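*Asks:* What follows is a predicted structure for the sequence shown.
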Amino acid sequence: MKRGRPFYGVETGVAILDSDIPRPVGDIGNARSFDYPVQYQVVTGVGPKDMFRPRSEKVADGFAQAINTMAGQGVRIAATSCGLLAHYQQEVASRTDIPIAMSSLIQIPVVLRLLRPEQSVLLLTIDAERITPAHLEQSGVGESDRSRVVVQDMAHAPYFLSVIKGTEDDYDSNRALAEVLRAVDEGLGRAPDCGAIVIECTNLPPFSNDIKAHTGLPVWDALTLTDWLAGAVEPRQ
């Protein structure tokens, strides 16, 4: 072991939005969601509201800087705390010193390859209007595959959205779960040949086990992505 790091034993990082919303176990912003150490770096001045605004250099600069700060401290691979960052993937990756996955959406091309050609993927997102062709392109979803991605948002989940947007201080996960499963059912109603679910929002993985049990389908989310990243750098037990 050589000197040169302020601390040791952390290989995986998460560049996290500047926010104080509740983050239960299962959320990427809760360190107990992982079986390995995770280092967080807050992207100061970039919060959830910025995710609903047009693409900006402030966001790209903030995440690139946060990731490089972690890299300078010894972190070897990183994820972020919002799937809507997908359209920053190539730009930020080109400016960081370590591999970075900006969004759980980059799992979609792999998931599509796992399914029969006629099957679709349900993409559960906080806001369907924010999922643009650029988000899918930057995530590696080719134009020929986009018809196989059925996008379902949380438009009819007022309580869950109030928590995520910071207008509700107390978080009742059971109340939110009912809204989440309702959104999933609505999406499956539009995707009868659905073979798998990919979750965009990093605040939804606390419900992934419930979604698996409810639908019987495999579910990929921010935690499955981060676990995959960590598998490349974390020592095997």
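*Replies:* Right, received. Where do you want to start? Just so it is clear, the structure is predicted and the values come from calculations on it, not from any experiment. Numbering: from 1, shown residues only.

*Asks:* From here on, just use CA atoms for contacts and neighbour counts.
*Replies:* Fine.

*Asks:* helices or strands up against the helix or strand harbouring residue 67?
*Replies:* Remark: residue 67 resides in helix 57-72, with elements defined by DSSP states H and E. If you count contacts as 3 or more CA pairs under 8 Å, 6 or more residues apart in numbering; DSSP states H and E, helix 57-72 packs onto strand 12-17, strand 38-43, helix 89-93.

*Asks:* A further structure is provided below for comparison with the first:
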Amino acid sequence: MTSQPQKALGILGLEGGLAPGQLPPPRPGSVFNPATFDFPIIIETVEGAWADRVIPGDSALEPAYIAAARRLIERGAVAISGDCGFSIRHQAAVAASVKVPVAMSSLLLAPTLLRQIPADAKIAVLTADSTHCGEDLLDVDDPAERARVVIGGIEGGALWQNEMTRPPRPTSVAEIESDVAACVLRLREAHPEIAALLFECTMFPMVTPAIRRITGLPIYDTATLYRMTFAAVA
């Protein structure tokens, strides 16, 4: 009897200056570390998708996203997600191009999270660059609901500076945690009614456990999205 190929989650990766097929060094908690999940992941780099193009939004990347998604399907992906929450801009195009579930960004969770917390509470969206994370990326149209979402970013910090170079420079987990913790502190001081955090950046899951311990708040991130998406088809 012929064995069935193992199901895998396909990830549309950013350019990282690596050789074709080469993955970043595995780090604890990284969404690119196979040990982070109890299911296989496969990655296809989106040609030209450097962070300095994806974060501000470059519509010219759409064909490359679609092509990479189709390559993932050919390799056996049963669901597709994105590297970098700002790839949500290509959600509709990629979903229309393949016949498997597509979840390009943890930002897709924002409308759902608003319904998981009290009506007088807020969620905080923490992003790599708040200057490019506008209301159009959140799919929250009701002004009253939109007022319950606060956005903070770590632009200018170590991670942002390193990721905006070509190729990106490595950032230590300690540096990421420092940037994220400082941003969360600022947001909570300004908005004490924050009841949950939503992390946009794919690098943030490496510090999610630490920030969860510091804040005591529920935190949703890219790893959350990957697990949800794969569980739907596993």
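*Replies:* Structure's in. What do you need? Predicted model only: the values in this text are computed from it and were never measured.

*Asks:* Which one, of the helices and strands packed on helix 57-72 of structure 1, ends up nearest to residue 229 of structure 1?
*Replies:* Nearest to residue 229 of structure 1, of all those, is strand 12-17, at 7.8 Å by CA to CA.

*Asks:* by contact count, what packs against the closest one?
*Replies:* Strand 12-17 of structure 1 packs on strand 38-43, helix 57-72, strand 77-80, going by 3+ CA pairs under 8 Å, 6+ apart.

*Asks:* how about 6 Å then?
*Replies:* With contacts taken as 3 or more CA pairs under 6 Å, 6 or more residues apart in numbering; DSSP states H and E, strand 12-17 of structure 1 sits against strand 38-43, strand 77-80.

*Asks:* what's the longest one aligned against in structure 2?
*Replies:* In this case it means strand 38-43 of structure 1. Mapped onto structure 2 using TM-score structural alignment, strand 38-43 of structure 1 covers residues 41-46.

*Asks:* tell me the most buried of the helices and strands packed on helix 57-72 of structure 1?
*Replies:* strand 12-17 (a mean of 25; mean count of other CA atoms under 10 Å).

*Asks:* how far does that strand sit from the chain's center?
*Replies:* Centroid separation between strand 12-17 of structure 1 and its chain, computed with CA atoms, centre = their mean, to the nearest Å, is 11 Å.

*Asks:* Residue 28 of structure 1 -> structure 2?
*Replies:* Using TM-score structural alignment, the equivalent of residue 28 of structure 1 in structure 2 is residue 31.

*Asks:* Sticking with that match, tell me its helix or strand.
*Replies:* For residue 31 of structure 2, there is no helix or strand it lies in under DSSP H and E.

*Asks:* right, and the helices and strands packed on helix 57-72 of structure 1 - which one's nearest residue 50 of structure 1?
*Replies:* Using CA to CA, the helices and strands packed on helix 57-72 of structure 1 put strand 12-17 closest to residue 50 of structure 1, at 9.4 Å.

*Asks:* okay, the angle between that closest one and strand 38-43?
*Replies:* 30 degrees (axes from the mean of the first three to the mean of the last three CA atoms, to 10 degrees).

*Asks:* what does strand 12-17 of structure 1 correspond to over in structure 2?
*Replies:* Counting by TM-score structural alignment, strand 12-17 of structure 1 corresponds to residues 9-14.

*Asks:* which residues are contacting that stretch?
*Replies:* Stretch 9-14 of structure 2 has contacts (CA atoms under 6 Å, 6 or more residues apart in numbering) with 41-46, 49-50, 72, 77, 79-83.

*Asks:* Out of those, the closest to residue 17 of structure 2 would be?
*Replies:* Distances from residue 17 of structure 2 to the contacts of stretch 9-14 of structure 2, taken by CA to CA, are shortest for residue 50, at 9.2 Å.

*Asks:* related to what we said a few turns ago, which residues touch the helix holding residue 67 of structure 1?
*Replies:* With contact meaning CA under 6 Å, 6+ apart, helix 57-72 of structure 1 is reached by 41, 43, 92, 96.

*Asks:* again, but for stretch 224-237 of structure 1
*Replies:* Contacts to stretch 224-237 of structure 1, defined as CA under 6 Å, 6+ apart, come from residues residue 12.

*Asks:* Which residues belonging to that stretch are considered buried?
*Replies:* By 16 or more other CA atoms under 10 Å, the buried positions in stretch 224-237 of structure 1 come out as 225, 226, 227, 229, 230, 234.

*Asks:* in structure 2, which spans are helices?
*Replies:* In structure 2, the segments counted as helices under DSSP state H are 51-54, 62-74, 91-97, 110-114, 143-146, 158-163, 173-190, 208-215, 222-231.
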